[in-house]
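> turn this into a structure:
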Amino acid sequence: MSTPPDPLLPPGLMISAPASGSGKTTLMLGLARAFAARGLAVQPFKSGPDYIDPGFHAAATGRASFNLDGWAMPGVLLDRLAAAAQGADLVLAEGSMGLFDGVARPGASGTGASAEIAQRMGWPVVLLLDASGQAQSAGAVALGFAQLRPGLRIAGVVLNRVASPRHEALLRAGLAEAGIAVLGVLPRRADLELPERHLGLVQAEEHARIDALIAAAGAFVAAHVDLDALCAAAAGGGARTPEPGPACLPPPPGQRIALARDAAFSFVYPHLLQHWRAAGAEILPFSPLADEAPPEGADACWLPGGYPELHAGRLAAAGRFRAGLRHLSETRPVHGECGGYMAMGAALIDAAGRRHEMAGLLGLVTSYAARRMHLGYRLARLAAPVPGLGPAGAALRGHEFHYSTILAQPDAPLAGVVDAEGRAVAETGSRRGLASGSFFHLIAEAP
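Alright, predicted model coming up:
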């Protein structure tokens, strides 16, 4: 993943909030489409390990959206990914959770907080405040965010879910007293809420009216937000010298990589695909749900995360896919992440308690009927070499987010795995022959 020594980058803004559920994604999509309507090329980013939002960002901007994660990514990788903004007119980065929210112990370059990314890149923060249930007190909230961390600039606030002109007047009075600029006021608008499922938002490619929704968000934001003031507030562009060093990503798992890609297997980090292609690998997509086997000539197979539990019956009936995967695994490496790992196992129990036979490359049995949330950063040290992950002993940083419970994991462990606090987790992954899998999604190496 090479990049010019001094890339000229556009100015940017971090779209953040005090907490999740404030409406960041709707504002992000609306701003992206509103600026695009003005003829600006917008480069999107997502702070943190979220894998749903970048798909919506790409649909809104026409440019790939990359995750920027301070806990998992060293500075050199953050800088190289930021270089994707070359050629754009404006950067918009969407924060995760609250602006300062991260883990307690720093990782590769920070705790994973959006504020750290904004400060590193020089992007002022647009703070979205959910004004439901408050009035002048919004000024105190905004002032606290503005003063907590020296060197982090709050460009101003956008007020969301404002109930009436009287409510707006009271909010503006509180923010004027605090000396915080109001950059926009969004009335309550329930029809722009994005649909959700157990892991968060429904993915962009599954949304039947995605373009209409983004267009509506763009028109709504353009009518209620001061786009000129936002453009004027953007900063952090110009020539930037990336931090020197290796990209901190393992080599691709093969020269020709069969990549499962459909509604059941839809999540792989964009920066990983970019890295594979930059290293000269060819990516061969195929659809297990369409009962396609990995393409002939592939010398590795990667099964990404997704929602196999929603399609377990179709996967169990996909005989060509299962037979082709087993055949490939006899001579070529096959690796699965989260949903892909589940599909490589012996069986998957769906929400109704029905058992579905999976590919059987591993002995893993998982249940979505026995739901329990598994969420957080992971640091893994490989017990054996795995193409695409690294040699034995390699340390990897990643993230885990799923609700499935392991009922059986009889194979040799893939890695020793701990969370961000250093506590061991039971989801060690598995390996058998050339087949391997884990519940954590690789983000970067941990040198």
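
> please make it C-alpha for all contacts and neighbour counts, starting now.
Will do.

> measure Pro304 to Ala258 for me?
According to CA to CA, to the nearest Å, Pro304 and Ala258 sit 11 Å apart.

> next one: Tyr269
16 Å.

> who's more crowded, the two?
Ala258 (24 against 20; other CA atoms under 10 Å).

> name the element that one belongs to?
strand 256-260 (DSSP states H and E).

> what's the answer for Ala247, then?
Using DSSP H and E, Ala247 falls outside every helix and strand.

> please name the nearest non-neighbouring residue to it.
Among residues not flanking Ala247 along the chain, Leu77 sits closest, at 5.6 Å (CA to CA, 6 or more residues apart in numbering).

> now the strand or helix carrying that neighbour: how far from the chain's centre is it?
Using DSSP H and E, Leu77 maps to helix 75-82. Centroid separation for helix 75-82 versus its chain: 16 Å, with CA atoms, centre = their mean, to the nearest Å.

> same check on stretch 132-140?
31 Å.

> contacts for that stretch next, please.
129, 131, 160-163, 167-168, 170-178, 180 (CA atoms under 8 Å, 6 or more residues apart in numbering).

> buried set for that stretch?
Using 16 or more other CA atoms under 10 Å as the test for burial, stretch 132-140 gives 135-139.

> kindly reformat those residues as a markdown table containing distance to Gln86 and secondary structure.
What follows is the buried residues of stretch 132-140, written out as a markdown table (distance: CA to CA, whole Å; DSSP: H, G, I helix; E, B strand; the rest coil):
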| residue | distance to Gln86 | secondary structure |
| --- | --- | --- |
| Ala135 | 41 | coil |
| Gln136 | 41 | coil |
| Ser137 | 40 | helix |
| Ala138 | 36 | helix |
| Gly139 | 36 | helix |
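
> between those residues, which is closest to Ala415?
Ala138 (46.7 Å; CA to CA).

> which helix or strand contains the residue sitting furthest away from the middle of the chain?
When distances to the mean C-alpha position of the chain are computed (CA atoms, centre = their mean), the maximum falls on Arg166, with 38.1 Å. For Arg166, the element it lies in under DSSP H and E is helix 165-178.

> tell me which other helices or strands that helix touches.
helix 137-148, strand 182-187 (3 or more CA pairs under 8 Å, 6 or more residues apart in numbering; DSSP states H and E).

> elements contacting the shortest one?
To tie it back to what came earlier, the one meant is strand 182-187. strand 154-162, helix 165-178, helix 210-224.

> any idea how far the last one is from the middle of the chain?
Average the C-alpha atoms of helix 210-224, do the same for its chain, and the two points are 22 Å apart (CA atoms, centre = their mean).

> angle of it against strand 182-187?
Here helix 210-224 runs at an angle of 120 degrees relative to strand 182-187 (axes from the mean of the first three to the mean of the last three CA atoms, to 10 degrees).

> same question for the first one.
Between the axis of strand 154-162 and that of strand 182-187 there is an angle of 10 degrees, by the same axes, to 10 degrees.

> would you do the same for the sequence below? I want to compare the two.
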Amino acid sequence: MAASLVISAPASGVGKTTLTLALARAFRQRGLNVQCFKSGPDYIDPAFHAAATGRASVNVDSWAMDGGSIAHLVSRGADADVVLAEGSMGLFDGVAARGVSGTGATADIAEMLGWPVLLVIDPSGQAQTAAAIAAGLRDYRPGVRLAGVVLNRVASPRHEDLVRRALGDAGIAVFGALPRHAEISLPKRHLGLVQAEEQAEIGKLIDEAARFVAEHVDLDAVLRSAAGWSPQPAANGLNVTPPGQRIALARDAAFSFVYPHMLEGWRAAGAEIVPFSPLADEAPDTNADVCWLPGGYPELHAGRIAANARFREGLRAFAETRSVHGECGGYMVLGTALTDADGVRHEMTGLLGLETSFAKRRMHLGYRLATLAAPTPGHRAGARLRGHEFHYSTILAQPDTPLAVVHDATGAVIAETGSRRGHVSGTFFHLIAEDR
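This next block holds a predicted model:
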């Protein structure tokens, strides 16, 4: 039976990821098996979880996934001693309209699984008000149970004492207080944290975070507050159809945004994944029957991609006879050109007419429900696909046949329809699940 907790906060940027990684490593250093999960659509944090625990982490998402899929995914924690689910945004933050099993809020996962919430509070600029915020979160939704609080970025012992006293008066346990410690801050860029595989010192950074947290947080009290949990047998597995039997998958620093559960679902269905690196000027495997270009940071490597003739020519040759699909950054690379943040225009593969620009950044963020107007690899025409879009590019041209009718979480039609031409298709959203 695993000791299970959800790690959440009142808002983004409070320190959830750093605390999750630190606790995971600290418990692992005690000889415990630790399993992490990520609530919500984030492709970066699970790689950090894996670096901290040595075990693969996956996303669970109440807007896009049904209860059976979530139960199937969390069952991988059956042999763990400790399960930590890192939340996204604030505890109750989701979309206005309910999706498959919830609004995408971290609280949905906490209530669905019966895992209590360890709240990270940053009391900067506050004292007793921090207790009011914690009490409000505790009482907002009866099905969500608060285990206790860890304070982050505490200014001084006096500051800590004021906040601790107020939380004690509210009946809320305080497991520890972390003073400001810039050395364990994780580097960021415009779509979130710099990816784990790009940081050579990530192991040392997590070790330092674990040492720091173990010094200031009562780890035994944290474990005692957790729920004893054993997974129930899932009624069904993931509804994931591989796009082909042998999949050429672009995989490097420019193409790395793909949900771990998707790759696992493909393999579980018997598909073979053959990675290749466009940045190393590699072409897709000619023996593959489909090529998949996930998202990532092509805008940071646009000049190199444009110069890699072997990749571009190999992809064009592949697309003459077989399906090629791109998501977000991968979709942009399938287009005619990409203008980077400095205003330099780079020629892409030209398999689609899409042209995008980062010169004038505009954020596109949110859940997407797409009804396919034509088949895509692994999905029939008319299929309803649930995904998430997050990028800062502007569409300069999208002249090809629309791939889907796409709605946001409120039901409003959006312009980012994706497109198709011949064997090639692409979307701005990253696929999470297909409606059953």
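
> tm score of chain vs chain?
Once superposed, the chains reach a TM-score of 0.98 (TM-score structural alignment, normalised by the length of the second structure), with 436 aligned residues with a CA RMSD of 1.0 Å.

> ok, the residue mapped onto Arg209 of the first structure from the second structure to Ala253 of the second structure distance?
In the second structure, Arg209 of the first structure lines up with Glu201, judged by TM-score structural alignment. According to CA to CA, Glu201 of the second structure stands 16 Å off from Ala253 of the second structure.

> of the two, who's got more company?
Neighbours of Glu201 of the second structure and Ala253, each counted by other CA under 10 Å, are more numerous for Ala253; the result is 18 against 10.

> just the helices in the stretch 201-350 of the second structure please.
In the stretch 201-350 of the second structure, helices defined by DSSP state H, counting those that start in this stretch lie at 202-216, 219-225, 260-268, 302-307, 309-319, 329-334, listed in chain order.

> quick one, which of these is packed in tightest?
helix 329-334 (a mean of 28; mean count of other CA atoms under 10 Å).

> where in the first structure does it fall?
Under TM-score structural alignment, the match for helix 329-334 of the second structure is residues 339-344.

> centre of the chain versus the matching stretch, how much separation?
Using CA atoms, centre = their mean, the offset of stretch 339-344 of the first structure from its chain centre is 19 Å.

> which position in the second structure pairs with the residue farthest from the centre of the first structure?
Aligned partner of Arg166 of the first structure by TM-score structural alignment: Arg158.

> please tell me how far that match sits from Arg386 of the second structure.
48 Å.

> likewise Gly270 of the second structure?
Distance from Gly270 of the second structure to Arg386 of the second structure, by CA to CA: 23 Å.

> one more: Val240 of the second structure?
12 Å.

> intersection of neighbour lists for these two?
What both Val240 of the second structure and Arg386 touch, as defined by CA under 8 Å, 6+ apart, is the set 433-434.

> quick one, which of the two is more surrounded?
Per other CA under 10 Å, whichever of Val240 of the second structure and Arg386 has more neighbours is Arg386, with 26 against 22.

> in the first structure, point out the residues matching the strand or helix carrying the more buried one.
Per DSSP H and E, Arg386 of the second structure falls inside strand 384-391. Here strand 384-391 of the second structure aligns to the first structure at residues 395-402, judged by TM-score structural alignment.

> turn the helices and strands packed on helix 165-178 of the first structure into JSON lines, including distance to Gly55 of the first structure.
Putting these into JSON lines (distance: least, CA to CA, whole Å) gives the following:
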{"stretch": "helix 137-148", "distance to Gly55 of the first structure": "29"}
{"stretch": "strand 182-187", "distance to Gly55 of the first structure": "24"}
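
> which of those sits closest to Ala64 of the first structure?
strand 182-187 (26.9 Å).

> average distance between that closest one and the second structure?
By mean CA distance after the TM-score superposition for the first structure, the fitted strand 182-187 of the first structure averages 0.8 Å away from its aligned residues in the second structure.

> ok, Val418 of the first structure to Ala219 of the first structure distance?
In terms of CA to CA, Val418 of the first structure sits 45 Å off from Ala219 of the first structure.

> ignore what I typed, I meant Ala138 of the first structure.
26 Å.

> on that earlier part again, same for the strand holding Arg386 of the second structure, what does it pack against?
Applying 3+ CA pairs under 8 Å, 6+ apart, one finds that strand 384-391 of the second structure contacts strand 364-372, strand 430-434.

> tell me the helix or strand right after it.
Downstream of strand 384-391 of the second structure (by DSSP H and E), the next one is strand 394-397.

> the next helix or strand after that following strand corresponds to what range in the first structure?
Per DSSP H and E, the first helix or strand lying C-terminal to strand 394-397 of the second structure is strand 401-402. Matched against the first structure by TM-score structural alignment, strand 401-402 of the second structure falls on residues 412-413.

> mind listing residues that contact that stretch?
With contact meaning CA under 8 Å, 6+ apart, stretch 412-413 of the first structure is reached by 383, 428-432.

> the same query, at a cut-off of 10 Å, please.
Defining contact as CA atoms under 10 Å, 6 or more residues apart in numbering, one finds that stretch 412-413 of the first structure is touched by 362-363, 382-384, 426-433, 436-438.

> separation between the equivalent of Asp50 of the first structure over in the second structure and Phe257 of the second structure?
If you follow Asp50 of the first structure across to the second structure using TM-score structural alignment, you land on Asp42. According to CA to CA, Asp42 of the second structure stands 9 Å off from Phe257 of the second structure.

> repeat that for Ala97 of the second structure.
26 Å.

> and these two? Which one has more around it.
Neighbours per residue (other CA under 10 Å) separate Ala97 of the second structure from Phe257, with Phe257 holding more: 23 against 13.

> translate the more buried one into the numbering of the first structure.
By TM-score structural alignment, Phe257 of the second structure lines up with Phe267.

> cool, and Val213 of the second structure?
Using TM-score structural alignment, Val213 of the second structure sits opposite Val221 in the first structure.

> wait, that match touches Leu186, no?
Yes. Val221 of the first structure lies in contact with Leu186 (CA atoms under 10 Å); the separation is 7.4 Å.

> what is in contact with the two at once?
Common neighbours of Val221 of the first structure and Leu186 (CA under 10 Å, 6+ apart) are Leu27.

> re the thing from before, show me which of the buried residues of stretch 132-140 of the first structure is closest to Ala235 of the first structure.
Distances from Ala235 of the first structure to those, taken by CA to CA, are shortest for Gly139, at 23.8 Å.

> in the second structure, what residue corresponds to that closest one?
In the second structure, Gly139 of the first structure lands on Ala131 (TM-score structural alignment).

> for the stretch 1-150 of the first structure, just list every one of the strands.
Applying DSSP state E, counting those that start in this stretch to the stretch 1-150 of the first structure gives strands spanning 8-9, 12-16, 42-47, 66-68, 90-94, 125-130.
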